[in-house]
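**Q** predicted model, plus sequence, below.
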Amino acid sequence: MFRKIHLPGRFALLFSFIVWFLVVSQLLRVCFFIWQYDEVSWNIINLLRTLLTGLLFDIGAVTYICVPALLYYVLLPNRWIGSWVDKALVWFFTSLTIFILVFTFFAELTFWDEFKTRFNFIAVDYLIYTHEVVANINQSYPLPFLIGGVLIITAGILFLFYKRRAFTKTFTQTATLVQRAVLFFTAVLIAVLYTTFITNNSAEWSPNRYNSEISKNGVYSFFAAFRNNQMKYDEFYTSIDKNKAFTIVKDKLVGAESKFTGGGFSIHRNVTDSLPSSEKKNVVFILVESLSGSFMREFGNQQNITPFLDSLAQKSVFFENLYATGTRTVRGMEAVTLCIPPTPGQSIVKRPENANLYTVNSVFKSKGYDSNFFYGGDGYFDNMNAYFGGNGFNIYDRGRGSVLSDKIKTTRNNIDDSEVTFENAWGICDEDIFNKMLKVADQQYQDKLPFFNFVMTTSNHRPFSYPPEKIDVPSGTSREGAVKYTDFALRELFKKAKTKPWYKNTVFVIIADHCASSAGKDEIDVANYHIPAFIVNLPESDNQKISRQCSQIDLFPTLFSLMHWNYESDFFGKNVLGRAFEERSLMGTYRKLVLMKQEKVMILSDQKKQAFYTWNKKDNSLKPLPIEKNFLDETISWYQTADYLFTNKLLK
């Protein structure tokens, strides 16, 4: 009854490749299911939908991959089929493509281990900063064995294709013009349909985030993130009237100490203190890599990996209920320097037009401070040097060169080899960067300059390596070891700083950039945004534990209040200790924007979606709630106004 469909032998290798890709992609999906077996939904309908949705995206990915090869097969005249040129090109590019894809499948496993997600904008960034990433991979994994394994697997796949006569058919059989045209235009049509109608977000069908992520295809997700690294708020998110949005935000920022000086679409205000400011105190600010609150005994950890920080919590202004704005270092930098909610897409640190903004350094500069940014790696990474240099900081890093660019009028100082005792892929160890800061601070003191020194640490980062014999956990073995070394390095910093003549007049501020992990089964894993923060060496009378729920963006406004400073502000953050402070935290990913007030959580998503939950702190779960209109409007207002001010260059 049915006529047998004949597939041209010229395309046998291409068809074998497609089948191989689809099978391996589903096997990888099954691996992720088993990996997260206790958190995914194993409901038979959800399981089948995950696999079938995944197959849909696998077909799209393999179509894009195959279009260039198909174009070659279609255009090559029949008389050249099987020539040495044809064989060389087909063997080379087939081998290269399979090698890259096998490596990619392995990379997906390591990426999932680190981020519990398919490739996203982080992977795109990693493609840009190849030096750090390749060095990190080399130090974290046995790269020669990995590459060797990929080569062996690639050879095995090619041998399988060879044994199934895919190469033989490809080099000995021809295809008619009609067959070529039908296959080519079918592939182009599929590619156009995926490009036009099927977005990567379509895979996010499940309330269980793991099921949605497993539904995706890593290659497809990578290129989707590459295309959508920057997102305009009004195009992707629910908006309200701008006047209403600014009215709501101003109402949240108003207080007895604040007087707005700008009308309309502005939050510019003067902040005054009823008490006279103290002598200009030096400020050493330390942004600690991946310091989750859950690492501290203060928050229930029993591993004793932060003994110094736990002791510091008892003799500082310690924030017990503070949440990071994001999941990456540049988000933490954005939050503490601009005191702004996380706008969608890339962090402002990485965007164009991010120089000469009104940052916390603008406040320090207005009071005559000398400001420096210290980073143990090459500050080219994540655009850090351009951002900090463009906003008034002198740079100390391991990069080469004395200046950043003609447009950025600041000094870039190289950290010399003689100042380094240990270095890995991400930079010098925490002790070394602290020692460099101490050396510069000594000079600032001699020059009678009040200083604001901003230090970014690197040791608590994969490959988790640090100088040997400093702590009782071998270097390079675990995250816990890296955390304990960072704690040790901070203890050594304070031990040395206390011998300095400038110590008694110096405030130390310590906070995490983000947590060590951020992904869970829900849209937002709230517990994985909880971070510690300390303000140290103020008068003992100021020491206290702050239990109010707050955000990274509130840290510097609180510090300025404790120092009784009067200053101008374009900040969304507020003094947590003020009477008018309303508890809340603002957090997100590059696509999800969140307002949390106590246990209520509103999440804005692209495609103009929103969801409302109650958060159970005990089991870190989210339970859906009916949308509250006022809560939704407030959430929209924080993010819509922040995006508007930056986009329209009103934070300059």
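**A** Everything's here; your move.

**Q** okay, CA-based contacts and neighbour counts for the rest of this
**A** Fine.

**Q** let me see the ranges of the helices in the stretch 151-300 of the chain.
**A** Here the stretch 151-300 of the chain has its helices, by DSSP state H, counting those that start in this stretch, at 166-172, 177-197, 209-215, 218-227, 233-236, 242-253.

**Q** deepest-packed of those helices, please.
**A** Of all the helices of the stretch 151-300 of the chain, helix 209-215 has the most neighbours on average by mean count of other CA atoms under 10 Å, namely a mean of 26.

**Q** run through the neighbouring helices and strands of that one.
**A** Helices and strands touching helix 209-215, as assessed by 3 or more CA pairs under 8 Å, 6 or more residues apart in numbering; DSSP states H and E, comprise helix 12-35, helix 44-75.

**Q** hmm, 7 Å instead?
**A** If you count contacts as 3 or more CA pairs under 7 Å, 6 or more residues apart in numbering; DSSP states H and E, helix 209-215 packs onto helix 44-75.

**Q** what residues sit buried inside the helix or strand following the helix it packs on?
**A** Using DSSP states H and E, the helix or strand that directly follows helix 44-75 along the chain is helix 84-115. Counting neighbours by 16 or more other CA atoms under 10 Å, one finds that the buried residues in helix 84-115 are 86, 90, 94-95, 98-99, 101-105, 107-109, 111-112, 115.

**Q** rewinding a little: tabulate the helices of the stretch 151-300 of the chain (CSV), appending distance to Asp447.
**A** As requested, the helices of the stretch 151-300 of the chain are arranged in CSV below (distance: least, CA to CA, whole Å):
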stretch, distance to Asp447
helix 166-172, 74
helix 177-197, 60
helix 209-215, 55
helix 218-227, 47
helix 233-236, 46
helix 242-253, 38
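
**Q** comparison target, given below:
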Amino acid sequence: MQLSILKNRYSVLFSFIIVFLISSFLIRTGLLVASLVKTDLSFLAILKIYFTGTFFDLGVSFFIVVSYALYLLLLPQKWNNSKFNRIATYIWLFLVVLIFMFSFFAEITFWQEFESRFNFIAVDYLIYTYEVINNINESYPLPVLIGGILLLTSAVMYLFYKKKVFTNSFYSNTPFSRRLVISGLLIGLAVVYGFFVSNSLADGSQNRYQNELSKAGVYSFFAAFKNNELNYNDFYPLIEKKLAYQMIRKELSEQGSAYVKDGNSVRRKIDNGNSAYRPNVIMITVESLSAEFLGAFGSKSNLTPVLDSLAKENVLFTNMYATGTRTVRGMEALSLCVPPTPGSSIVRRPGNEKLTTVGHIFQQAGYNRTFFYGGDGYFDNMNQYFGSNGFDIVDRGKKIMVGESYTTKRTIITDDRVKFENAWGISDEDLYDAVIRGSDQYDKEGKPFYNFVMTTSNHRPFTYPAGKINIPSGSGRDGAIRYTDYTIGEFLKKAKTKPWFKNTVIIIVADHCASSAGKNEIDISKYHIPCIIVNLQSTPSKVIDQTCSQIDLYPTLFKLMGWNYESNLYGKNVLDPGYDSRIVLGTYQKLAYMKKDSLVILSPQQKIETYIYNRETNEQLPAKFPEPIIQQAISNYQTAYDLFKNSGLHW
């Protein structure tokens, strides 16, 4: 095959575009084959995937070559065959081929993890390079990977040499007028793509996999970066503001609650009986613990004997759903109890200090509050969020960052306290030992404590201390789940020997599921998580089967403990006689509200989708709903966004 389209100085540029398009075609085909059973393919669907995909691939290629096109335009003809131009061309080609080869590998591994083209998660991973590079190093044979990428890059360079692509470029004589047309066209097309071609053009199918395969990874990456925070009022459906607050206030009303003020507020007094029960509370937020992993939810793998035993003897939520697909979403839901706002989690946004969090309620009750994390809390802005909301910090940060300041103190878990560590942090055993030490200290001080604990072991690369369980470290998710379960059991054994345990409630809940990818853009079953409340004296054993979200955990716990408090939370006590099953969840752009089996999904461009959800088959069938159901969904997200942006969630 003759790679040079034109025997002029643009020979290298156009040949690169051809190689890039062929490589993108092969990657798309590979991902398509890997997802064949989930894609619901038809002939028209295949045409759409490849036609739309090639359209986006062209856009990416224009972005890549735009700087070189400008260089070729301005390079004087007398320098075209100079040593300078040869070296510059070789370096440019080598670097761009190396980068796109690496990006293709990254797309494959990202698809393995999330079954998606690059999205906000990829943007976040680029920012937090230390954890990601170490994660890749521990998950894949990095020397082989780098060697393979270099080999492929060298092969492309050799192909260009054999096909005389370089010769056609260096020995050509292309007039400036012609260069102006070619470079101007390429630069113009790049500008058109950058400003006028939305990544959402690929989202034309009801099948999520078809939409993702129609996209280009690099294009999706920059679209996600560009849309890091979405203004709800600009992009999502709205109702009249007064009506939105009337509807949400009605939804949040329950037995024993009274609003503190009228109008645009959800702040209310909750009267649960004024109990004297003031236990310590330790919440273990477990990384990526899907409900389907537990025997209590039907698993036959016997990976969670400790959790299954706890589920039988304590308070178990059987129908709780995570609000999102990332740890920071789980943290947001469990600490602030609000529906997910579009874009990044509030944990990662500016203006997130002094919020009316669950921690603030514990503070009002006289509790010490501490955030424990096995990794470096700089990641995902965790330390800033918890620290500026009154929590002490205990994490694995190597040092105090320059300019780092919080309203509370930070303690670093030192090397002598760590027996095992991987890219994401110390083992759960080491983290729980830190929690035990901290709890001992708080008990000596004579104040009740509330600990928010975030684990890391159930995360790729799935490595943990050897000899603890009968599944080898690093062998996959099953071993990480079994180790996670084992360490919870060991933590409880140690805690039971402490004088503070008798008056301590321990919550075990997931931050999100291990995978959110499914046939649908939002697959409800992929948000189903376990939640167990252990050692609750007032209610030692109970099954709570109401459908609810993470945001409902603490309002329900406070009811079980009989607390009176002021709430600015969107969560509800699910044991209230008037509770009507509902969940809130979403991705970075799509926001879902489900009441009983009626599912409303809100998207940018003021798009509204409505479905009937079948729990038995996990099917979402399009349906028409009465206007009040749609308005109720909108009222949750519109008011939550409004309150956060206008300091209504702050104290």
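**A** Received the coordinates, thanks. In this text the structure is predicted, and so the values were computed from the model without any measurement.

**Q** which among the helices of the stretch 151-300 of structure 1 is found nearest to Asp273 of structure 1?
**A** Smallest distance to Asp273 of structure 1 across the helices of the stretch 151-300 of structure 1 (CA to CA): 15.5 Å, for helix 242-253.

**Q** show me what the closest one is packed against.
**A** Short answer (3+ CA pairs under 7 Å, 6+ apart): helix 242-253 of structure 1 packs on helix 629-647.

**Q** and the helix it packs on, which stretch of structure 2?
**A** Helix 629-647 of structure 1 corresponds to residues 627-645 in structure 2, going by TM-score structural alignment.

**Q** buried residues, the matching stretch. List them.
**A** Quick answer for stretch 627-645 of structure 2 (16+ other CA under 10 Å): 629-644.

**Q** between the residues you listed, which is closest to Cys337 of structure 2?
**A** Proximity of those to Cys337 of structure 2 (CA to CA) peaks at Ala640, which lies at 10.2 Å.

**Q** how about that closest one, what does it touch?
**A** Ala640 of structure 2 makes contact with 338-339, according to CA atoms under 7 Å, 6 or more residues apart in numbering.

**Q** what's the mean distance for the match of helix 629-647 of structure 1 versus structure 1?
**A** Following superposition, stretch 627-645 of structure 2 is found to deviate from structure 1 by 0.6 Å on average (mean CA distance after the TM-score superposition for structure 1).

**Q** just give me how far that stretch sits from the chain centre.
**A** Offset of stretch 627-645 of structure 2 from its chain centre (CA atoms, centre = their mean, to the nearest Å): 22 Å.

**Q** can you tell me what Leu150 of structure 2 aligns to in structure 1?
**A** So, by TM-score structural alignment, Leu150 of structure 2 is matched to Leu151.

**Q** what about the residue lying closest to its match once chain neighbours are set aside, distance to Phe92 of structure 1?
**A** Nearest residue to Leu151 of structure 1, sequence neighbours excluded (CA to CA, 6 or more residues apart in numbering): Phe99, at 6.7 Å. Computed with CA to CA, to the nearest Å, the distance linking Phe99 of structure 1 and Phe92 of structure 1 is 11 Å.

**Q** now swap in Tyr323 of structure 1 and tell me
**A** The gap separating Tyr323 of structure 1 from Phe92 of structure 1 is 51 Å, by CA to CA.

**Q** what sits against the corresponding residue of structure 1 for Val338 of structure 2?
**A** With TM-score structural alignment defining the correspondence, Val338 of structure 2 maps onto Ile340 in structure 1. Counting by CA under 7 Å, 6+ apart, Ile340 of structure 1 makes contact with 553, 571-573, 642.

**Q** show me the residues you listed that map onto helices.
**A** Cross-referencing the contacts of Ile340 of structure 1 against helices under DSSP state H gives Ala642.

**Q** just the buried members of the contacts of Ile340 of structure 1?
**A** Among the contacts of Ile340 of structure 1, those buried by neighbour count (16+ other CA under 10 Å) are 553, 571-573, 642.

**Q** distance to Val363 of structure 1 added to those residues, as CSV?
**A** Formatted as CSV, the buried ones among the contacts of Ile340 of structure 1 follow (distance: CA to CA, whole Å):
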residue, distance to Val363 of structure 1
Ile553, 15
Phe571, 11
Phe572, 15
Gly573, 14
Ala642, 20
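
**Q** so which of those residues would you say is closest to Leu52 of structure 1?
**A** Ala642 (39.2 Å).

**Q** please tell me how far the nearest residue to Asn80 of structure 2 once chain neighbours are set aside sits from Ser183 of structure 2.
**A** Leaving aside its chain neighbours, Asn80 of structure 2 sits nearest to Phe170 (5.6 Å; criterion: CA to CA, 6+ apart). Per CA to CA, Phe170 of structure 2 is found 17 Å from Ser183 of structure 2.

**Q** same deal with Tyr219 of structure 2?
**A** 21 Å.

**Q** again, but for Ala514 of structure 2
**A** Distance, Ala514 of structure 2 to Ser183 of structure 2, by CA to CA: 46 Å.

**Q** one more: Asp642 of structure 2?
**A** Distance of Asp642 of structure 2 to Ser183 of structure 2, given as CA to CA: 46 Å.

**Q** most distant residue from the centre of structure 2?
**A** Lys78 (52.9 Å; CA atoms, centre = their mean).

**Q** which residues touch the residue mapped onto that one from structure 1?
**A** Alignment note (TM-score structural alignment): Lys78 of structure 2 maps to Arg79 of structure 1. Not one residue lies near Arg79 of structure 1 by CA under 7 Å, 6+ apart.

**Q** many thanks, have a good one.
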